[in-house]
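Chemist: here you go, sequence then predicted model.
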Amino acid sequence: MKRSRSCSPTFLAIKQHKPTSPTTHLTYHALEEHNHNIPSLPPCALLQMALEERAHSLSDIPIIPPPSTRSSQRSRSSSPVRPSDAQYRGGHLRRAKIFVGDEIPASISCYVNTSIFHNLTSSGNDHLYQISERLWRKSKELEKKPSGEAEWTEALYAALNDLKPVEFEAVRNRDWRTDLKPPVHNPRPTIPRKRSELHQPLQENAATDSLYPSPDSSRVIEPAIPVFRLKDPRPDICVGLSDDSLADSLEHAKGRDIAQSLLLDMQDTSTLISDPHVTPLGLRFPFLIVEAKAGATGGNLYQAQNQAAVGGSTALLILKGLSDLRDSQDLNRENQDCVETSDESGQATPDIKLNLAFSITTEGPVHELWLHFRKPNEDFQMVCIGIWRTTSKDGSLNFLRHLSAILRWGNGEFKDNLVSILQDL
């Protein structure tokens, strides 16, 4: 039996063609007869041959990504990322001249010790003991559970609400206006090089750039400049004077109508911003803020301190707005010689009263008390003056004694100084 063999049409056509003699000359007629007898390749075979030839010709050429791909890769690698807590303090706060942990000047230390914390064991101890007992029991209860910021803030707010006078307002978790924050010094654009240095590389690379322009050349010459911004304050608790209490204090000197509308008109005309909230809440001249964190939910004191540093500095700027308004009124009433004489004599106590604010930072049961003030060189300072743990009976009581002293000062000398200035405006 003969073995059958399958052949393609092209192969059969070549096989059936009558072979030529080896001695056949390569003439025009022979080539024409050869082309006539050999069938042409099918289109699919021609396409495959063309693709193989193209692939072979491009195999030695390196593949370069398009400019858009390279620039997008570079932009992703150099895109700004959220700074760490340490970077925020060392970069953002420092550029706003806000410093944490310095020493208290002697004049401010003397005033604080003699006018605010001079009588911590005064009258009202029975009421204070009851509030301290409740805060201690609540802290012990929260410590047994993975309690978050809201629970710890609520415990402190309850104690603060029991301590504060009726003349005060205490609000929670409300945004402050972004235009009240301390200004931040941002880097200036890159200093241009000397003209000779600037043109030399451009001339050397002129021919190359004309043939192969670089889409990223501008990025290389002018690198991106970082922009530093402070986070907008949003204290967990904010304490200040109420609209009604200030109106009552101003009524005798200004009359009822003017007393009720004075701060409203100043706020609406941006003459004096005394309520820091985006939506005004009738809380004027905040002097105490609280920033609470909970270790159970990943918060810590360092984060709370960073937030309190901005809020406390903003409170100082609000008070500075009032003192600047007072100074401008004095300039209109007195001649320059009298102003220079008063400046040389110095003003101690009134300036200190308008240059103090307090903040409380917490991490669970740990409560820190901070003093905010501004140095003559306009640096904002934040100094810790005490730390207590409210799961301890003594710690809870001592903490509330200091808090009660601040509230008494706020309703006393602090408020009286504000009212005396507002009466003269």
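Modeler: Yep, it's here.

Chemist: going by C-alpha atoms from here, please, whenever you check contacts or count neighbours.
Modeler: Fine.

Chemist: show me the strands in the stretch 201-350 of the chain, by range?
Modeler: Listed in chain order, the strands of the stretch 201-350 of the chain (DSSP state E, counting those that start in this stretch) span 237-242, 283-293.

Chemist: turn those into JSON lines, including distance to residue 249.
Modeler: Formatted as JSON lines, the strands of the stretch 201-350 of the chain follow (distance: least, Cα to Cα, whole Å):
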{"stretch": "strand 237-242", "distance to residue 249": "11"}
{"stretch": "strand 283-293", "distance to residue 249": "13"}
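
Chemist: pull out the buried residues from the helix ranked longest in the chain.
Modeler: Looking across the chain with DSSP state H, the single longest helix is helix 301-333. Across helix 301-333, burial judged by 16 or more other Cα atoms under 10 Å covers 301-323, 325.

Chemist: adding another structure so you can compare the two:
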Amino acid sequence: MAPQAKSAPAKKNRRKTAAGPATPIVRSVKPRKSARLQNDSTPSTRPAPISQPACARRKRSRDPEAEADDREGVCPEAEADPSVHPAKRPRSLPSPQLQLSETNLRRFNGEEMHITPASRIKRSSSQRSTSSDVTQDTARSQRSSGTTAYYRFAHLATAQVYIHTDSAEDIQEAIDAVFKAEPSEERRDQLKAISQVLHNGCTKAARAAVGEDDFVHLFFAALKAMSSEKLCLREKADWQEVLKPRIQRSHFNLDFLAGFDFMAGYQQQEVDATATPRKRHQESAGQTYISPRSSMANAFDPMPAKEPGTMPPPAPPSVLEADRSPIKTPRPDISIGTEVTALTSALSSQDTNSSEAWLFLTQLQNMMVHRESGGPQEPVLISVPAPRASDLAFPFAVVEGKAYSTGKQVFEAENQAAVAGACGLKMQLCLDELVERAAPTPTSDVLPAPKNQPALFFSICTQGPIHELWVHWTNVEGGMRKFHMKLLKICHGVLLEGVEDFIVAVDNMLRWGTGQFLESVVERLGRVARNTRAEA
């Protein structure tokens, strides 16, 4: 009966342990069970366990099932093992709110592992996204500005096209002769009404933040109101590529460098050349990216090497002389010139009829010649610059516009107008060259040809309601043909007074184009026609 008396207190102690309020019993013989049942709120009094149970180790795991088992106080390994006596299996822990410390309670409730990190990640991600967008917009703006500036000061300068230059005395006299005319009172009243319409349209468009075409169409309507039957206006007409100014080549002979091995000492650069170049180095106003490995080789041979370190055979002359100019082909927003019918009608007064005049211009434009050694074939005379605008002949002005609210600047419009101006001047130079070639041998009975006025061309560059009037001219300096561009007037569309003064200047330009300029073109073409008919 003695053993039965000892077993009763043991069962009573086990019931107290399951109830919770009683202090857990720490047994020296079974430290593992005592460490498992000890209160977490007093970690300093807990004895160090001999070995940590597997279920306690899994408490730090991120596995949801393991966390769920730990919160319920059940050790999966103990339940799964049938050899473990049921009395030795750990019982359910008390409620976490009563037995766990504040740190463990937050850990078991998932506040640190789920809620806090997620909110932090979300906020930091939003901040990074905003910062990234600003950085990309800034880099894109800097890349665009750098590209247009590089195009002007590198490519255009190489083609001898310059902006903001001073005019010589004879050029300035010719410019003043165009704008010195004063309109009549009736004409001024008409121009004042046109200025009012343009002012109202620019004011409304500026408030509405419209695009580029809306502003250009406002000015197009003003030009139509000022135009005459001799004037031709065409939008988005693609000019011929052969009119573009060519990149000037030096007269120095560098053939002795053709066989030099530029690849020596650049093994590391050859490895880097296989990587994709950065985007900002690829965008430079039509300039093709050239890797460090092939930059020097391509200066003498445009064909890439088939194997690293070897030079391909020389390309044929036709490929070497191909036009790879970075200068963009003009496509003005508005091309301003003479109606072909008006030109042929004026030529009919030069001892020929309209049909013969049209056939004469067609023959000159279809006859091809080489103007430069190794250069492409060009027409003897280009009277119609845009094949898809066959009614536009000998343009004397263009309009290039950019948006106002989208960030496009007038700087880029000026670059485009500079090339169009050089193309228009080249057409006039070709006409002068044709007159000289068709001139008969001078004799005492032949009167000298009248001296032609300096070749002029005009352009209007806009940035929304901002309008600029430019003049273009050309000269030969140091054996090179150079093209220049100078600002004459500027106005803002929302200021009526400035608009009226600007419209008067534009009207003078249009009257010069359909008057003095057209008469000069007809006189020179008539001279060529008479000389060629006499030889026949």
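Modeler: Noted; the coordinates are in hand. Here the structure is a predicted model, which means the values were calculated and not measured.

Chemist: what's the neighbour count on the aligned residue in structure 1 for residue 205 of structure 2?
Modeler: Residue 205 of structure 2 maps onto residue 142 in structure 1 when the alignment is built from TM-score structural alignment. The number of residues packed near residue 142 of structure 1 is 18, by other Cα atoms under 10 Å.

Chemist: residue 142 of structure 1 contacts residue 152, correct?
Modeler: Yes. Residue 142 of structure 1 lies in contact with residue 152 (Cα atoms under 8 Å); the separation is 7.4 Å.

Chemist: so the most centrally placed residue in structure 2 versus residue 153 of structure 2, what's the distance?
Modeler: For structure 2, residue 144 is the residue whose C-alpha lies nearest the centre (Cα atoms, centre = their mean; 5.1 Å). Distance, residue 144 of structure 2 to residue 153 of structure 2, using Cα to Cα, to the nearest Å: 14 Å.

Chemist: regarding structure 2, what is its longest helix?
Modeler: The single longest helix within structure 2, with elements called by DSSP H, is helix 116-150.

Chemist: run the chain-centre distance for that helix.
Modeler: 18 Å (Cα atoms, centre = their mean, to the nearest Å).

Chemist: name the SS class of residue 256 of structure 2, please.
Modeler: helix (DSSP: H, G, I helix; E, B strand; the rest coil).

Chemist: residue 354 of structure 2 -> structure 1?
Modeler: In structure 1, residue 354 of structure 2 lands on residue 256 (TM-score structural alignment).

Chemist: what does residue 301 of structure 1 correspond to in structure 2?
Modeler: In structure 2, residue 301 of structure 1 lands on residue 410 (TM-score structural alignment).

Chemist: ditto for residue 361 of structure 1
Modeler: Using TM-score structural alignment, residue 361 of structure 1 lines up with residue 461 in structure 2.

Chemist: dump the residue contacts of that match.
Modeler: 399, 400, 401, 410, 413, 414, 417, 467, 468, 469, 470 (Cα atoms under 8 Å, 6 or more residues apart in numbering).

Chemist: quick one: it is in a helix?
Modeler: No. Counting by three-state DSSP, residue 461 of structure 2 falls outside a helix, being strand.

Chemist: quick one: it from residue 325 of structure 2, how far?
Modeler: For residue 461 of structure 2, the distance to residue 325 of structure 2 - Cα to Cα - is 24 Å.
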